[in-house]
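Peer 1: no sequence on this one, just coordinates:
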C-alpha cells in the first residue's frame, strides 16, 4: 500500500507526461535554432533528419509513427505561428523505424540471461556521438587480432611506417564510433594529424596509381579556349560551334551540352543558388556530374536511392532464427545519386543546399566513407584489382564540390583512403 509520499499512478503518469512535454519543447527549440543557423524555414523532413534518435525513443511501435509526428510537429509550429517549409524530400521515417528496432533489440538483450556475442555496428544514421561500450571495444580488439599482420600496408620513409598498425591503434583508442574501426583512413579527417606527421600524410596521399585518366589533347585544347571566354553568351556560342559525332565522341558531346546549359543559367540575371532546393541544385546546377557518364556502361541513378553495397555489408551476418530471432534486413544509407554498372555501385554524390559545416562533416567524414568502403569491397574482389579500382564520391556543399576517392593499397587487406 503506498505511503503518503508515494505518488499515485495518475500522479506518476501526469509527471511523466509533463517531463516528456518539457523535453519536446527543448528539442523543438534547438531545432528552430538550427534552422535559423542554416537560414532555412523549418520542415518536417529536417526535423526528422535532426532528431531521429529522439523520435525513435518516444514512439510506440504499434502507433502510426509518421502521422503522429507530423501532427506533433505541425502543432508545435502552429503554436509558434511559424510557417512550415514545403520541400520535395520525404521525411526518413524508415531510419526512425530502424532505430526503434535497434533500441528494442538492445532492451531485449539487457533483460536476457543468454550469452550473446557483442557486435559493433555502424550507426544506422550518421551521428557525431555514437559511443562504444566495453563489449564493443572487446569485439574490435578481437577483430583486429584476427587480421594477418604480414599483409599490413607499410610505407618506407626514413624508417618503416606500418600504416595499418597506426590506424588500428587509433581505432582502439576511440571512445566513439569512427570510420577507422572499419579500417578506413580518410585523409580529410583532421584526427589523423595526431597520428601521422605532415610528411607521412603527404606520402600516404601521393602513394598509388593516378586517380584520373589523362584527358585527350583535343579536350584540353577546348578547355583552354573556354578559359579565355569572358561572358556566358560567349561560352554558349562557343559551345555551339563545336563539331563532333555524339555517338563516337561522347566526351566532346558532354562538354558542348553542359557548357551551353551552365551558360544559360546566367542569361537572365535571376540565378540564385541559395533559393534553390537540393533537388533543383542536383538537376540544374550540378547536372553535369550525372550526365558525365553518358555514352558508357555506367549509369547515374538519382532520387535518393539506398546503397545496395552498404545494405549488403550491413546484412552479411544475417541468418534465420535459431538461439536468437532473425533480424529484419537493414536498409543501406540513402545517397542523392549513385553511379552503377553491371549491378555494382562505383560512386555516389551527396548534396547540401547551403554551406553547412555540420552536414559537410557528417556526409564527407562519416556517411560517405563508410558507403564508399562497402562499394570498394564489392568491386575489388580480387587482389589483382586492389590498386586498379577507385570509387568516387562528391560532397556538394553550397558552391563547393570536394571530391573523394576510395582505393585499396597493394599489401593491405582493407585500408581505403
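Peer 2: Done, it's in. Treat the numbers as computed from the prediction; the structure is a model and nothing was measured.
Peer 1: hey, let's count contacts and neighbours off CA atoms from now on
Peer 2: OK.
Peer 1: which outside residues touch the strand ranked longest in the chain?
Peer 2: Ranked by number of residues, the top strand in the chain under DSSP state E is strand 344-352. For strand 344-352, the surrounding residues in contact (CA atoms under 8 Å, 6 or more residues apart in numbering) are 278, 281-282, 307-309, 335-340, 359-360, 363, 368, 372, 375-376, 378-379, 390-398.
Peer 1: Filter those residues down to just the ones in strands.
Peer 2: Filtering the contacts of strand 344-352 for strands - DSSP E - leaves 335, 337, 338, 339, 340, 391, 392, 393, 394, 395, 396, 397.
Peer 1: One more to weigh against that first structure:
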C-alpha cells in the first residue's frame, strides 16, 4: 500500500462498550470495526501495528468480547489478519500475551496481575468503573473486622479509602494492602503515624544463633579468595547440623563462582536463580517446607478466585478460574506459605520490578495470607507471609501481616546485592544469609498458628466474601 494517511473515520460500532451482544454476526462486525479503527489510528500516528499491541492496548474490549467465544484466540487472529490485509498495511512482530487476556476474562474484565509482555504494560491501563465501584463497596460495607484506629484517632482503612478514590490506575490500596514503604503515604499520614504503622505488633525476626554468628565472623576482614577458601575448607559441618551445614554449602558454592570466574552478564534468568540464589531453596532442605519454581499457579490464588464456585442449577456451572502464576512457591503439603518472582535485570527502578514489587507480589501474598487464615487456630497477628523478588543479582524481601483491623501491612527489605567479588563477600553475604534464615524460621511460627489438619473453620481476611480488594 502506498504511504500516506488512512481515513480515521470508522463506522460506529453496534452497541456501546459494556453492552451484551448475543448475535455472533453482530459481535464479529463490532470487533472488526474496532480493529479497523485501531489500525488506522496506529498507522496515522506512525506506531507499530501488531496483534500483540492491539491485545495490550484494548485488553478490556478484547476480554469483554471473548467470554462467549469458544476459540477466542483464533477469532482475534483471524479478525486482525483480515483487517490488516484489507487495509494493506504492514505489521510488526510481537508476542501476543494471551495469559493476560485469559486473566481478564476469568476476572470479568478487571485488570490482571500486571504481567503483560506486550509493548504496553497493564500498569498504564486505566481502572474500569466496575473496579472502582467494587473498591468503594469493599471499603464501605465488606470490612469484616473493626477498623484500625491509630493513637492520633486517625482510621487507617478510611485513610486508605480516601486515597483509593483518587486512583485512576492500579494501586495496592485498591486491594486493602498497606505498603508502608510506598512514598504516597507520606502525604496521608504524619511522621509519627507512619512510625506507629510500622511498629505496631511488628513481626519479630529471630537473631542468628550464636554458632552461626561465630562461624560467619571467621570470614570478617578477609578479602583474598585463597584465604576465604582456606577458612571454608577448615570448617566443615555434618548435615545433622542443619543451619551450619546449609551456610557452609552456600559459602562453598559462592567461592566456586569466584574461583571459576562465573560470568553473570552472559546468563539467563533461570541460570542466575539456580547458581546465585539456589541457597534460598536449600535453606528448607531439613524442614517440612519445600520450594518449587518455574511459573506455577498459586493454589491460594486459585482457591480465592473459586471460593464461591458451585452448581447454580438454573445456569451452567461456571468455568474454573486460573490462579495467578508466580515464579517461586514455598509450600507445605498442599498449601502455599510464601511466593517469589524472578527477573533478569533492570534494577529497582525498572517498570517490571516496580509493578511486580508494588502490585503483583503483594496481591499474591494476600492470597496466601487469606488461605492460611482459614486454617488459623491462634491469633492472626502471629501470621506473617514472606515474598521475595530476585532481580538479576539483587534480592528484595517483602513481609505481609495483619497487625490490626482489616488492612494487610507490607514491609520491604532491600534490594540487597549478591556478593559478586571476594572483596564484597562478607559485607554483602551476611545480610542475605541472615534474612533468608530469618524468614525460613518465621515459617515455623506461621505454620504453628495454623491448624495441623486441613479444613478448619474459615475466618476470612478483613473482607467478607472474596477477601481481596479486586483481582
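Peer 2: On my side now, so go ahead. The structure presented is a predicted model; accordingly, all values stated were derived computationally and were not measured.
Peer 1: quick revisit: quick check: the farthest pair among the ones in strands among the contacts of strand 344-352 of the first structure?
Peer 2: Longest distance between any two of these is 22.9 Å, between 340 and 397; criterion CA to CA.
Peer 1: ok, those two, which is more surrounded?
Peer 2: Remark: of residue 340 of the first structure and residue 397, residue 397 carries more neighbours, 20 against 16, as counted by other CA atoms under 10 Å.
Peer 1: so who does the aligned residue in the second structure for that one touch?
Peer 2: Correspondence of residue 397 of the first structure to the second structure, assessed by TM-score structural alignment: residue 391. With contacts defined as CA under 8 Å, 6+ apart, residue 391 of the second structure is in contact with 342, 343, 344, 345, 346, 347, 348, 353.
Peer 1: among the residues you listed, which recur in the first structure?
Peer 2: For the contacts of residue 391 of the second structure, the aligned pairs still in contact in the first structure (both residues aligned by TM-score structural alignment, their matches' CA atoms under 8 Å) are 342, 343, 344, 345, 346, 347, 353.
Peer 1: top helix in the first structure by residue count?
Peer 2: Determined from DSSP state H, the single longest helix within the first structure is helix 9-38.
Peer 1: what's the spacing between that helix and its chain's center?
Peer 2: Remark: helix 9-38 of the first structure is offset 29 Å from the chain centroid, using CA atoms, centre = their mean, to the nearest Å.
Peer 1: ditto for stretch 320-334 of the first structure
Peer 2: For stretch 320-334 of the first structure, the distance to the chain centre is 22 Å (CA atoms, centre = their mean).
Peer 1: who's in contact with that stretch?
Peer 2: Identification of contacts with stretch 320-334 of the first structure by CA under 8 Å, 6+ apart yields 98, 124-125, 304-312, 314-315, 318-319, 367, 371.
Peer 1: now do 6 Å
Peer 2: With contacts defined as CA atoms under 6 Å, 6 or more residues apart in numbering, stretch 320-334 of the first structure is touched by 304, 305, 306, 307, 308, 310, 311.
Peer 1: Within the helices and strands, which one has the aligned partner of the last one in the second structure?
Peer 2: The equivalent of residue 311 of the first structure in the second structure is residue 302 (alignment by TM-score structural alignment). Secondary structure assignment for residue 302 of the second structure, by DSSP states H and E: helix 299-305.
Peer 1: so how far does that helix sit from its counterpart in the first structure?
Peer 2: Comparison of helix 299-305 of the second structure with the first structure after fitting gives an average deviation of 1.2 Å (mean CA distance after the TM-score superposition for the first structure).
Peer 1: Tell me the helices and strands packed up against that helix.
Peer 2: In terms of contacts (3 or more CA pairs under 6 Å, 6 or more residues apart in numbering; DSSP states H and E), helix 299-305 of the second structure is packed against helix 361-373.
Peer 1: In the first structure, what stretch matches the helix it packs on?
Peer 2: The aligned range for helix 361-373 of the second structure is 368-380, by TM-score structural alignment.
Peer 1: how far is the matching stretch from where the chain is centred?
Peer 2: With CA atoms, centre = their mean, you get 12 Å for stretch 368-380 of the first structure.
Peer 1: Give me the contact list for that stretch.
Peer 2: Here stretch 368-380 of the first structure makes contact (CA under 6 Å, 6+ apart) with 309, 310, 345, 386.
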